[in-house]
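Novice: can't give you the sequence, but here's the structure:
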């Protein structure tokens, strides 16, 4: 069937550093065009070279393009409103996070007679058929993926109970439970701080050693002053 576009008028405004005045985009369909489409459109409109990419933020500063999975959502699903204003940063492509390779899909033929309600961040509730006595969290995640259409590797469940191989009952999950899942393209891991902050981005503007030294010295002074102030405040009580 031919693709039918919405007849509703839709426009966006965006700005970026040193932009003389807000730019406008008027011919996108919020129901079918994705955030990736918007990123490509801005690059084309601004004549950005292939080595550069776009990072989008709300006008309040909330990042919109940090996770490649959410970039595949429509403008409507990402709650980018008609008449909305966005802030754009242009950066080398290597600074953008790359989605990890999609793992091979696992198959679980056990349908189960128990119902478990799952809540997916920004997507709502889903009823999933499981066997509480034999299915594991991994099985639940795959079945939820089948039910919701969301790839299993971006579904993340946080709990203090349960581990690899334990059943849903062992994890304290029953038919009265609501199991919450967050969405992210990346594993729920906390990298080593030194490794994470060491040369993790390539600056768009070349920095001199003198400039970097002045910046970090000022930052260290501000942080140290904050610690001293907080300590004095505690002692005063």
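Specialist: Alright, I've got the coordinates. Everything quoted here is computed from the prediction, not taken from an experiment. Numbers count the residues shown, from 1 in each chain.
Novice: alpha carbons only for contacts and neighbour counts from here, please
Specialist: Noted.
Novice: How many neighbouring residues does residue 155 have?
Specialist: By the measure other Cα atoms under 10 Å, the count of residues near residue 155 is 21.
Novice: OK, contacts around it?
Specialist: 141, 145, 181, 182, 183, 184 (Cα atoms under 8 Å, 6 or more residues apart in numbering).
Novice: Chain neighbours aside, what residue packs nearest to it?
Specialist: Nearest residue to residue 155 in three dimensions, chain neighbours excluded: residue 183, at 5.2 Å (Cα to Cα, 6 or more residues apart in numbering).
Novice: I figured that neighbour hits residue 156, correct?
Specialist: Yes - look at residue 183 against residue 156 with Cα atoms under 8 Å: they come within range, at 6.2 Å.
Novice: follow-up on the earlier one: can the contacts of residue 155 go into TSV with extra columns for distance to residue 129, neighbour count and secondary structure?
Specialist: Output for the contacts of residue 155, formatted as TSV (distance: Cα to Cα, whole Å; neighbours: other Cα atoms under 10 Å; DSSP: H, G, I helix; E, B strand; the rest coil):
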residue	distance to residue 129	neighbour count	secondary structure
141	11	21	helix
145	12	18	helix
181	16	19	strand
182	20	14	strand
183	21	20	strand
184	24	18	coil
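Novice: Those residues into TSV, with extra columns for distance to residue 115?
Specialist: Below are the contacts of residue 155 laid out as TSV (distance: Cα to Cα, whole Å):
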residue	distance to residue 115
141	14
145	15
181	16
182	20
183	22
184	25
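Novice: right, and out of these, which lies closest to residue 87?
Specialist: residue 184 (22.6 Å; Cα to Cα).
Novice: then this one, side by side with the first:
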């Protein structure tokens, strides 16, 4: 049976539903109003104000960090310590990518972000988000947490995902202001894009956690899941580059 929609349009709709709701029309103003509260967020704020391409992703990462910091501050000492470790090591991946760009040794996860040319602000933000969540998260969870710690932090990790939803909600229509195709698609989605984005944020972060756990339980499954994630990251980057021009 022939499809009712052109393949390119279907891909555009898929990309829109996955990534657009991470941005809001008031994004720039909100980014200025989210005041840094930790050493990490102050560093991200400094990068956001720099001239390098890393400033694009640093804007959204700053907001996510502040939201996570506020949630972590409410926790008892042990989960607070563990999630602060997660925050620090996760951010270090981004900082290492900046150093790698400067010295010619860019981490694989960040290669596309720093080597693609002609990207606009929205594309940089989305490619950075895709790489950082789907490329860095599972590595941090696996390399810096033992099986007991992973089991212990799971509910707090999931609750932190919900805390990050405020960033998604605050940034919902930024992409519409930057891309006419996304604006038109937003109008025909009847608001379902926001609900789907919330679902996908949970799914993406849950998948990273499962990959890390599989590294301790089933090595073959661990390798297979890594390969699937790499393919997803590559395909999503392709859609961002070719459909959001």
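Specialist: Everything's here; your move. Bear in mind the structure is a predicted one, so any value in this text is a computation, not a measurement.
Novice: Overlay them and tell me the TM-score.
Specialist: TM-score of the superposed chains, computed with TM-score structural alignment, normalised by the length of structure 1, equals 0.25; 103 aligned residues with a Cα RMSD of 6.1 Å.
Novice: about what we covered before: looking at the contacts of residue 155 of structure 1, which is nearest residue 233 of structure 1?
Specialist: Set against residue 233 of structure 1, the nearest of those by Cα to Cα is residue 182 (37.7 Å).
Novice: doesn't residue 124 make contact with that closest one?
Specialist: No - between residue 182 of structure 1 and residue 124 there is no contact, the gap being 11.0 Å when judged by Cα under 8 Å.
Novice: Spatially central residue in structure 2, please.
Specialist: The centroid of structure 2 falls nearest to residue 129 when counting by Cα atoms, centre = their mean (3.2 Å).
Novice: That residue contacts residue 57, correct?
Specialist: Yes - checked against Cα under 8 Å, the pair residue 129 of structure 2 and residue 57 is within contact range at 7.1 Å.
Novice: Tell me how far residue 56 of structure 1 lies from residue 90 of structure 1.
Specialist: According to Cα to Cα, to the nearest Å, residue 56 of structure 1 and residue 90 of structure 1 sit 9 Å apart.
Novice: For those two, indicate the residue with more neighbours.
Specialist: The neighbour comparison of residue 56 of structure 1 against residue 90 (other Cα under 10 Å) goes to residue 56, with 21 against 15.
Novice: That one contacts residue 89, doesn't it?
Specialist: Yes - applying Cα under 8 Å, one finds residue 56 of structure 1 in contact with residue 89, separated by 6.6 Å.
Novice: so what does the helix or strand residue 143 of structure 1 falls within touch, helix or strand wise?
Specialist: Element membership of residue 143 of structure 1 [criterion: DSSP states H and E] is helix 137-148. With contacts taken as 3 or more Cα pairs under 8 Å, 6 or more residues apart in numbering; DSSP states H and E, helix 137-148 of structure 1 sits against strand 124-130.
Novice: Any idea how many residues pack against residue 207 of structure 2?
Specialist: Residue 207 of structure 2 sits with 17 neighbouring residues when counted by other Cα under 10 Å.
Novice: Could you do residue 229 of structure 1 as well?
Specialist: Neighbourhood size, residue 229 of structure 1 [other Cα under 10 Å]: 12.
Novice: my read: residue 115 of structure 1 touches residue 143, true?
Specialist: No - the pair residue 115 of structure 1 and residue 143 fails to qualify as a contact (Cα under 8 Å) at a distance of 11.6 Å.
Novice: quick one: common contacting residues for the two?
Specialist: Overlap of the contact sets of residue 115 of structure 1 and residue 143 (by Cα under 8 Å, 6+ apart) consists of 128, 129.
Novice: The two: which has the busier surroundings?
Specialist: The neighbour count for residue 115 of structure 1 versus residue 143, taken as other Cα under 10 Å, is higher for residue 143 (23 against 17).
Novice: surely the more buried one meets residue 127?
Specialist: No - the criterion here is Cα under 8 Å, and residue 143 of structure 1 misses it with residue 127 at 9.9 Å.
Novice: Helices of structure 2, residue ranges please.
Specialist: 7-19, 27-33, 39-48, 54-72, 77-103, 111-115, 121-131, 137-144, 147-170, 174-178, 180-188, 192-217, 219-243 (DSSP state H).
Novice: could you say what helices and strands the fifth one packs with?
Specialist: This means helix 77-103 of structure 2. Checking 3+ Cα pairs under 8 Å, 6+ apart, helix 77-103 of structure 2 ends up next to helix 54-72, helix 137-144, helix 147-170.
Novice: Please spell out which residues along the second one are buried.
Specialist: If I follow you right, that is helix 137-144 of structure 2. In terms of neighbour count (16 or more other Cα atoms under 10 Å), helix 137-144 of structure 2 has its buried residues at 137, 138, 139, 140, 141, 142.
Novice: For those, could you give me a markdown table that also reports distance to residue 45 of structure 2?
Specialist: A markdown table is the format used below for the buried residues of helix 137-144 of structure 2 (distance: Cα to Cα, whole Å):
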| residue | distance to residue 45 of structure 2 |
| --- | --- |
| 137 | 21 |
| 138 | 25 |
| 139 | 25 |
| 140 | 22 |
| 141 | 25 |
| 142 | 28 |
